[in-house]
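Colleague: Pasting the sequence and the predicted model now:
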Amino acid sequence: MAIEARDIVRGDAKEEVPGVRVKETQDQGVVVTEVEIYEEAAEKLMGKPRGHYVTLDVPTFKDRDPDLKRALMAKLTDQLKELLPEDIQGSVLVVGLGNWNATPDALGPRVVERILVTRHLGQVVPDDIKQRMRPVAAVAPGVLGTTGIETLDIIRGIVSEAKPDLVIAIDALAARNLDRLLGSVQIADTGIHPGSGVGNRRQGLTEESLGVPVIAIGVCTVVQSISIAQEAIHQIANQLADDVAFYDILKQMAPTEQRGLIDEVLGSRFSELMVTPKEIDMLIDDMADVLGEALNRALQPRLDASEWA
């Protein structure tokens, strides 16, 4: 995530990264952080392409509060509308990335199930609705391990035939911070690289590779186990630093130094593990409901919800 990359680069100094603009607002329990990377040096430093990244943080999403779900859906809708073309006649392809057989990676396919697909309805709906309806198509292409075909090749073929004006790709993300697990949604106008968060980086879905703009939506569904160990060390150090000199040393170490120490002690076996909540089935469905509703409202701003229910 861009916001985590920014935190790592800033370190303990908390000085803003040159070439990066950040704006943060909060409303109804949703923290919205906009990160814009606008210089090449910042792009290289953060390891993220230049562009606009919006992160919506809802650390208590796991509590399944219906009011909070509605607030997140409303904020997502507003953010998506700002990125979408005003002309609703332009067609959109929604791509649900991930493996529908693995629950933490099934968010994309489950969102696709909730999308109002309208591309094929232009000739059968009344003119009044047709004039207010954006052509939308949706697909869940699966993963290389189940199809034997690179995701980019599948989507590139669909784009060449369907010729959408915009692609929206939804995927699961890996978090470095426990609070972001099923509590953070990132929207970016830079495209997406499937599998990069779990060390299985595939070819990217970007404007350069597809020939059309790509908006990426990602949700943190897994966290690195090394991040859990680091959080535990941080908490212990804060509580015992005054009493035990060893913990005072740990407390003074930078996060990157702590991660290096953990990796050195436990080895790659532990650092490669990914962890997800035990309620992942319900949480994935909850988040798919939120994303599906937000996308439908943003993509079809001139249709009433009753017209697609």
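Modeller: Received it, and whenever you're ready, just let me know what you need.
Colleague: only C-alpha atoms for contact and neighbour calcs from this point on.
Modeller: Noted.
Colleague: got the residue ranges for the helices in the stretch 51-200 of the chain?
Modeller: Under the criterion DSSP state H, counting those that start in this stretch, the stretch 51-200 of the chain contains helices at 66-83, 107-112, 127-132, 144-147, 151-162.
Colleague: Please name whichever of the ones you listed is nearest to Gln235.
Modeller: For these, proximity to Gln235 was assessed by CA to CA; helix 66-83 is nearest, at 27.9 Å.
Colleague: hang on, the earlier thing: please identify the most buried of the helices of the stretch 51-200 of the chain.
Modeller: helix 107-112 (a mean of 26; mean count of other CA atoms under 10 Å).
Colleague: one step back: what would the helices of the stretch 51-200 of the chain look like in JSON lines with distance to Glu43?
Modeller: Below are these laid out as JSON lines (distance: least, CA to CA, whole Å):
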{"stretch": "helix 66-83", "distance to Glu43": "21"}
{"stretch": "helix 107-112", "distance to Glu43": "27"}
{"stretch": "helix 127-132", "distance to Glu43": "39"}
{"stretch": "helix 144-147", "distance to Glu43": "29"}
{"stretch": "helix 151-162", "distance to Glu43": "23"}
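Colleague: Nearest to Arg21, out of the ones you listed?
Modeller: helix 66-83 (17.2 Å).
Colleague: Show me the contact partners of the closest one.
Modeller: 28-30, 54, 56, 58, 61, 189, 290-291, 293-295, 297-299 (CA atoms under 8 Å, 6 or more residues apart in numbering).
Colleague: again, but for stretch 285-293
Modeller: Outside stretch 285-293, the residues touching it (CA under 8 Å, 6+ apart) are 64, 69-70, 72-73, 76, 107-108, 110-112, 114-115, 182.
Colleague: For this structure, which helix extends over the most residues?
Modeller: With DSSP state H setting the assignment, residue counts place helix 280-299 as the longest helix in the chain.
Colleague: Would you indicate which residues of that one are buried?
Modeller: Within helix 280-299, the residues that count as buried by 16 or more other CA atoms under 10 Å are 280, 283-299.
Colleague: now that helix, how far from the chain's geometric center?
Modeller: 12 Å (CA atoms, centre = their mean, to the nearest Å).
Colleague: relative orientation of it and helix 66-83 in degrees?
Modeller: With axes from the mean of the first three to the mean of the last three CA atoms, to 10 degrees defining the directions, helix 280-299 sits at 40 degrees from helix 66-83.
Colleague: Next one for the comparison:
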Amino acid sequence: RGRAGGEIPGVAVKRERFPFGLVTTVRILDEVGAARMGRPAGNYVTIEAPAIRTGDRRAHEDVARVLAKTLQEFIHLPPDAGILIVGLGNWNATPDALGPRVVERCPVTRHLFVHAPQEVHAGMRPVSALAPGVLGTTGIETAEIIKGVVEKTGPGLIIAVDSLAARNVERIATTIQVADTGIAPGSGVGGERSAINEEALGVKVIAIGVPTVVHAAFIAHDAISYLFEHRPGGLPDEKAIEEVIQQLLSPFGGRLMVTPKEVDALIHNCARIIAGAIMQALQPGVPGGYGSYLQ
């Protein structure tokens, strides 16, 4: 993608280090950049922090602050504008449960403005949250559920949180990805559903995602490539590698996904960090700050 902004036409890249990792911001400026990158024009931020996998609370708080700052830069709304947090994914499948776990921890305040205005503090905005489940358990497209809620409650912005599929094992639960162009649930595991974006819902959508699974085909390909790179004769034909991998994965229709054994702890860490960041970004007026969401 280029080491600096300007190497790819229509794309600007900025990298900034913080104590526990690296923040990479990619701005796709126009249709030329969108065509080159294969993504819609917009802003994409990747926070890389291997310490997310650990139990280092200090590191988690720092990552949460960085994510909160990113969210604040994406949110261009008056202080009283409502925000809807959507936790995408299947709460019954741990690797896919990040969204619902974040919603469990997020502060909701929209009801206070109507039913308990005396509890509203300065700097508090109306926030609501929703975990719509997945098509297989509800029989309803996730985008349809969200659209119905948007039409009834009228938020000024949606923050959608989802689990992602990585292309290599090193990125599992070590990166947090943020984009202001929305998200297509299930696209990483071959089950793409209706897009959740401004075009579909009429409201800007900020997507937050963490890779929690990796396709077995990528692991197999990397293993074969590594083996032959360290043997005389070099790599075999790429097509031959793909044929072997397809044959190995054929019992699963070529769609076998792999996740770490400790995925429960990883989802727990990521949910705490993201909920804490959302708390800091959206509710600076809530007493006690966002630290309690990192407990």
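Modeller: Structure received. Everything numeric here is computed off the predicted structure, so don't read it as measured data.
Colleague: quick one on the thing from earlier: would you check the span in structure 2 matched by the longest helix of structure 1?
Modeller: Using TM-score structural alignment, helix 280-299 of structure 1 lines up with residues 263-282 of structure 2.
Colleague: mean per-residue distance, the matching stretch to structure 1?
Modeller: Once superposed with structure 1, the aligned residues differ from stretch 263-282 of structure 2 by a mean of 0.6 Å; criterion: mean CA distance after the TM-score superposition for structure 1.
Colleague: coming back round to it: just put the contacts of stretch 285-293 of structure 1 in a markdown table and tack on distance to Gly47 of structure 1.
Modeller: Formatted as a markdown table, the contacts of stretch 285-293 of structure 1 follow (distance: CA to CA, whole Å):
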| residue | distance to Gly47 of structure 1 |
| --- | --- |
| Arg64 | 33 |
| Lys69 | 31 |
| Arg70 | 33 |
| Leu72 | 28 |
| Met73 | 29 |
| Leu76 | 25 |
| Leu107 | 25 |
| Gly108 | 24 |
| Arg110 | 29 |
| Val111 | 28 |
| Val112 | 29 |
| Arg114 | 33 |
| Ile115 | 32 |
| Leu182 | 23 |
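Colleague: Among the residues you listed, find me the one that's closest to Gly145 of structure 1.
Modeller: Checking the contacts of stretch 285-293 of structure 1 one by one against Gly145 of structure 1 (CA to CA), the nearest turns out to be Gly108, at 16.2 Å.
Colleague: Looking at structure 2, name the residue matched to the closest one.
Modeller: Under the alignment by TM-score structural alignment, Gly108 of structure 1 pairs with Gly99 in structure 2.
Colleague: Contacts only, for the nearest residue to that match once chain neighbours are set aside.
Modeller: Distances taken as CA to CA, 6 or more residues apart in numbering place Gly87 nearest to Gly99 of structure 2, at 3.6 Å, with adjacent residues excluded. Shown in contact with Gly87 of structure 2 (CA under 8 Å, 6+ apart): 98-103, 129-132, 160-162.
Colleague: let's see it at 7 Å
Modeller: Neighbouring residues of Gly87 of structure 2 by CA atoms under 7 Å, 6 or more residues apart in numbering: 99-100, 102-103, 130-131, 160-162.
Colleague: same thing with Gly254 of structure 2?
Modeller: Gln246.
Colleague: Distance of the counterpart of Leu83 of structure 1 in structure 2 relative to Lys261 of structure 2?
Modeller: The equivalent of Leu83 of structure 1 in structure 2 is Phe74 (alignment by TM-score structural alignment). Computed with CA to CA, to the nearest Å, the distance linking Phe74 of structure 2 and Lys261 of structure 2 is 34 Å.
Colleague: again, but for Thr46 of structure 2
Modeller: Using CA to CA, Thr46 of structure 2 is found at 24 Å from Lys261 of structure 2.
Colleague: Looking at the two, which is more packed in?
Modeller: Set Thr46 of structure 2 next to Lys261 and count neighbours by other CA atoms under 10 Å: Thr46 wins out with 21 against 8.
Colleague: The more buried one against Thr174, yeah?
Modeller: No - using CA atoms under 7 Å, Thr46 of structure 2 makes no contact with Thr174, being 10.1 Å away.
Colleague: hang on, the earlier thing: distance of the match of Gly108 of structure 1 relative to Gly42 of structure 2?
Modeller: Gly99 of structure 2 sits 22 Å away from Gly42 of structure 2, going by CA to CA.
Colleague: Could you do Arg171 of structure 2 as well?
Modeller: Counting by CA to CA - Arg171 of structure 2 and Gly42 of structure 2 are separated by 22 Å.
Colleague: Quick check: Asp222 of structure 2 is in a strand.
Modeller: No - Asp222 of structure 2 is assigned helix when assessed by DSSP: H, G, I helix; E, B strand; the rest coil, not a strand.
Colleague: In structure 1, what residue corresponds to it?
Modeller: Under the alignment (TM-score structural alignment), Asp222 of structure 2 pairs with Glu231 of structure 1.
Colleague: what do you get for Lys152 of structure 2?
Modeller: Checking TM-score structural alignment: Lys152 of structure 2 goes with Glu161.
Colleague: Can you tell me the element Glu208 of structure 1 falls in?
Modeller: helix 207-210 (DSSP states H and E).
Colleague: any idea which residue sits dead centre in structure 2?
Modeller: Gly209 (0.8 Å; CA atoms, centre = their mean).
Colleague: is it true that that residue touches Leu164?
Modeller: Yes - contact criterion CA under 7 Å: Gly209 of structure 2 and Leu164 qualify, at 5.9 Å.
Colleague: Let me see the ranges of the strands in structure 2.
Modeller: 11-18, 21-28, 42-48, 83-88, 127-133, 157-166, 175-179, 205-215, 257-258 (DSSP state E).
Colleague: got CSV for those, with distance to Gln118 of structure 2 too?
Modeller: As requested, the strands of structure 2 are exported to CSV (distance: least, CA to CA, whole Å):
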stretch, distance to Gln118 of structure 2
strand 11-18, 39
strand 21-28, 40
strand 42-48, 38
strand 83-88, 20
strand 127-133, 16
strand 157-166, 25
strand 175-179, 34
strand 205-215, 30
strand 257-258, 49
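Colleague: Of all the ones you listed, which one comes closest to Gly191 of structure 2?
Modeller: Ranking the strands of structure 2 by proximity to Gly191 of structure 2 (CA to CA) places strand 157-166 first, at 11.6 Å.
Colleague: Identify the residues contacting the closest one?
Modeller: Residues outside strand 157-166 of structure 2 that contact it (CA under 7 Å, 6+ apart): 83-89, 96, 98-99, 172, 188-189, 203-214.
Colleague: Fine by me, we can end here.
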